[in-house]
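Student: model the structure of this input:
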Amino acid sequence: MTSTIGNKPTGNSPVDSILSYWKKHSKDILPPLIGILSFLAIWQLLSSTGITRLPGPLSVWTNERTRILLMYPFYDRGGLDKGLFWQTLASLMRVAQGYSLAAIVGISTGILVGTNPVIDKALDPIFQFLRMVAPLAWVPIALVALQQNQPAAIFVIFITCVWPILINTKEGVKQIPEDYNNVARVLQLTRKEYYINILFPSALPYIFTGLRIAIGLAWLAIIAAEIVMSGIVGIGFFIWDAYQQNYISEIILAVIYIGGVGLLLDRSVAWLQQAIIPGQK
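Tutor: Here you go, the predicted structure:
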């Protein structure tokens, strides 16, 4: 006589995986979750009691116009009437252009002045002076010089985020241990070999520090620039237009988009740094 014994299925079920993940990370998830929910609850309470005229967070869903924006971010009716996905994408495209240009100029110039003390002394006062100018102060200058909103916005991003990249790159180059330079001289490394084997590996943590600071500044700068520059598709102008029409709930939703995208940009540069320089935080 034979009998069959049912075998238990091997492998973890999705529920088991979720429970296992929760047990491991609950201490890291609960505090920020409680903090965020508490903040939203207090905000909603202050709004409901009339202490502040600012709509509560629930207005993002209860307001019909904002609910449509939330549920249909990809709509495009032409002109400036676009969903928040396209508004955000337009701003990100400007950021990508200005930030990329700033990275190229900042890293190359930082290496130049970092390896040449005389040039560093000559240009450092100019760099320190220009980096103190607020991003919005560059907007009218850019508009007068370039005559168009799009290149003016890209220039504002560039001039805002080039300085942290340049200065951090310069400091990274200057912090290369003298022993490394002595070894390069003994081995008679070519300039290309010196850059690849000594300069870039030593300066990369500083360069990425500048890049990470700059991506946040670039995102802040484009929002400010688009608020001032009228008639262009972008999340900044969307906020200003909503304010002009007193659609406060739309402003709140746009701010959520801005914060979320800014966080993703920062984490993306941090991930790239970790991928290129393992072990660096």
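Student: when you work out contacts or count neighbours from here on, use the C-alpha atoms and nothing else.
Tutor: Fine.
Student: can you show me the helices along the stretch 51-200 of the chain?
Tutor: 59-62, 64-71, 84-114, 117-130, 135-146, 149-174, 178-187, 191-194, 200-228 (DSSP state H, counting those that start in this stretch).
Student: ok, residue 72 - contacts?
Tutor: Residue 72 makes contacts with residue 83, as judged by CA atoms under 8 Å, 6 or more residues apart in numbering.
Student: if we can go back for a sec, wait, which of the helices of the stretch 51-200 of the chain is closest to residue 277?
Tutor: Across these, residue 277 has its closest neighbour in helix 200-228 (7.7 Å, CA to CA).
Student: circling back: so which of the helices of the stretch 51-200 of the chain is the most packed in?
Tutor: helix 149-174 (a mean of 25; mean count of other CA atoms under 10 Å).
Student: how about residue 180: what's its closest non-neighbour residue?
Tutor: residue 198 (7.0 Å; CA to CA, 6 or more residues apart in numbering).
Student: again, but for residue 274
Tutor: Nearest in space to residue 274, with sequence neighbours left out and distances taken as CA to CA, 6+ apart, is residue 280 at 6.2 Å.
Student: sec struct for that neighbour, please.
Tutor: coil (DSSP: H, G, I helix; E, B strand; the rest coil).
Student: ok, now how distant is residue 123 from residue 113?
Tutor: 8 Å (CA to CA, to the nearest Å).
Student: actually residue 183, not the one I typed
Tutor: Residue 183 is 22 Å from residue 113, by CA to CA.
Student: next up, the contacts around the closest residue to residue 161 other than its chain neighbours.
Tutor: Nearest non-adjacent residue to residue 161, counting by CA to CA, 6+ apart: residue 214, 4.6 Å away. Taking CA under 8 Å, 6+ apart as the criterion, residue 214 is in contact with 99, 160-162, 164-165.
Student: before we move on, what about residue 271?
Tutor: Residue 271 neighbours (CA under 8 Å, 6+ apart): none.
Student: from the contacts of residue 214, which two are the most distant?
Tutor: The widest separation within those (CA to CA) is 11.5 Å, between 99 and 164.
Student: structure for this one too, so we can compare:
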Amino acid sequence: MKSTPKPRNAGILGVVLLAAFIGLWQLAAGAGWLSNLAPTPARTGNRAIELLSDPFYRDGPASQGIFWHLLASLRRVLIGFLIATVIAVPLGFVLGRSTTLRWAVDPMVQILRPVSPLAWLPLGLALLSDAERTAIFVIVLSALWPTLVNTIDAVRTIHPTYLELTATLGTPWWSKVAYVMLPSALPGIVTGLRLSLSTSWLVIIAAEMLVGGEGIGFFVWNMWNRLDIDAIVVSIVIIGLTGLILDHLIAALQKVVRYD
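Tutor: The predicted model follows:
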């Protein structure tokens, strides 16, 4: 299925809307409609130049450039996301193929899945006694469920003809998984991975505000303690752009494996 091409004037419209937003922002700030702490476009732009002009400096654990905070967050997300993927995909295959086991496990999945990942923070700190490992623990729990649920659904909906054909030919189980089940379920799995990665990026920001140390979430909280609201706005833009890039990376993979 071919995707609908984007209109040529979409980029122009986007620029116009962005300019209108900045204009309204400046108007609201200049007219006194916002509090005294509210940032302005000019101050935010100047603060962005300051932060991005030297993002690699390091004067100690408590004083370092925004690049290192972003890198720390990405590292935690990547580690937690990979651990969750290694757990969720094989488990999803097992549960997707076994109705009895799936029904037995489903109540536990349905109970744990809606729990906010941040609710696990105190337990993680109690069990692991380490802020870094606790942050990764929270990311694992954030990324686990979307991939697991989508993998189960993808395996369940594999066309029965494919499986019947492998049974007729006496195909070994490992060959059936590698050459039939995995390619058939891959689009659904990648959809789960996309949801898991975006959820992980959302959660790590909030988790880092609580566990401290380093990370873009910790940077935002630290700037709030300093009442540097302009730096917070810059951080929000960086967080959003990073999330957009991560989502597009998985979306590109999704386009490769999708087929009709």
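Student: still on that earlier bit, aligned against the second structure, show me the partner of the residue nearest to residue 161 of the first structure.
Tutor: Here residue 214 of the first structure is matched to residue 196 in the second structure, going by TM-score structural alignment.
Student: from residue 202 of the second structure, how far off is its match?
Tutor: Separation of residue 196 of the second structure from residue 202 of the second structure (CA to CA) stands at 10 Å.
Student: pipe the contacts of residue 214 of the first structure into JSON lines and attach distance to residue 145 of the first structure per row.
Tutor: Output for these, formatted as JSON lines (distance: CA to CA, whole Å):
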{"residue": "99", "distance to residue 145 of the first structure": "20"}
{"residue": "160", "distance to residue 145 of the first structure": "17"}
{"residue": "161", "distance to residue 145 of the first structure": "19"}
{"residue": "162", "distance to residue 145 of the first structure": "19"}
{"residue": "164", "distance to residue 145 of the first structure": "24"}
{"residue": "165", "distance to residue 145 of the first structure": "24"}
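Student: what is the nearest of those residues to residue 55 of the first structure?
Tutor: For the contacts of residue 214 of the first structure, the nearest to residue 55 of the first structure is residue 160 (32.8 Å; CA to CA).
Student: can you find the partner of that closest one in the second structure?
Tutor: So, by TM-score structural alignment, residue 160 of the first structure is matched to residue 142.
Student: which residues does that match contact?
Tutor: Going by CA under 8 Å, 6+ apart, residue 142 of the second structure touches 117, 196, 199-200, 203.
Student: try it again with 7 Å
Tutor: For residue 142 of the second structure, the contact set (CA atoms under 7 Å, 6 or more residues apart in numbering) comprises 117, 196, 199-200.
Student: tabulate these (CSV), appending distance to residue 57 of the second structure.
Tutor: Below are those laid out as CSV (distance: CA to CA, whole Å):
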residue, distance to residue 57 of the second structure
117, 32
196, 32
199, 30
200, 27
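Student: report the two of these separated the most.
Tutor: 117 and 196 (12.2 Å).
Student: where's residue 8 of the second structure relative to residue 221 of the second structure, distance?
Tutor: Distance from residue 8 of the second structure to residue 221 of the second structure, by CA to CA: 40 Å.
Student: how far away from the center of its chain is the longest helix along the first structure?
Tutor: Scanning the first structure for the longest helix, with DSSP state H as the assignment, gives helix 14-48. Distance of helix 14-48 of the first structure from the chain centroid (CA atoms, centre = their mean, to the nearest Å) equals 24 Å.
Student: buried ones in that helix?
Tutor: Going by neighbour count (16 or more other CA atoms under 10 Å), the buried part of helix 14-48 of the first structure is 43-44, 46-47.
Student: likewise for stretch 224-238 of the second structure?
Tutor: 228-235, 238.
Student: residue range for it in the first structure?
Tutor: Taking TM-score structural alignment, stretch 224-238 of the second structure hits residues 243-257 over in the first structure.
Student: chain center to that stretch, what's the gap?
Tutor: Put simply, stretch 243-257 of the first structure sits 21 Å off its chain's centre (CA atoms, centre = their mean).
Student: need the contact partners of that stretch.
Tutor: Taking CA under 7 Å, 6+ apart as the rule, stretch 243-257 of the first structure contacts 55, 59-60, 66, 235, 239, 242.
Student: over to stretch 141-149 of the first structure?
Tutor: 152, 155, 229.
Student: relative to the second structure, which residues correspond to it?
Tutor: Counting by TM-score structural alignment, stretch 141-149 of the first structure corresponds to 123-131 in the second structure.
Student: and the residue nearest the centre of the second structure?
Tutor: Among the residues of the second structure, the one closest to the centroid is residue 198, at 2.4 Å (CA atoms, centre = their mean).
Student: now do the contacts for that residue.
Tutor: 243, 247.
Student: try it again with 10 Å
Tutor: Residues near residue 198 of the second structure by CA atoms under 10 Å, 6 or more residues apart in numbering: 77, 142-143, 243-244, 246-247, 250.
Student: tell me the two of these that are most distant?
Tutor: 142 and 244 (18.2 Å).
Student: give the equivalent position in the second structure for residue 225 of the first structure.
Tutor: Match for residue 225 of the first structure (TM-score structural alignment): residue 207.
Student: now residue 49 of the second structure: how far from residue 76 of the second structure?
Tutor: 27 Å.
Student: what does residue 134 of the second structure give?
Tutor: Taking CA to CA, one finds residue 134 of the second structure at 10 Å from residue 76 of the second structure.
Student: pull up the overlap in contacts between the two.
Tutor: Shared contacts of residue 134 of the second structure and residue 76, defined by CA under 10 Å, 6+ apart, are found at residue 140.
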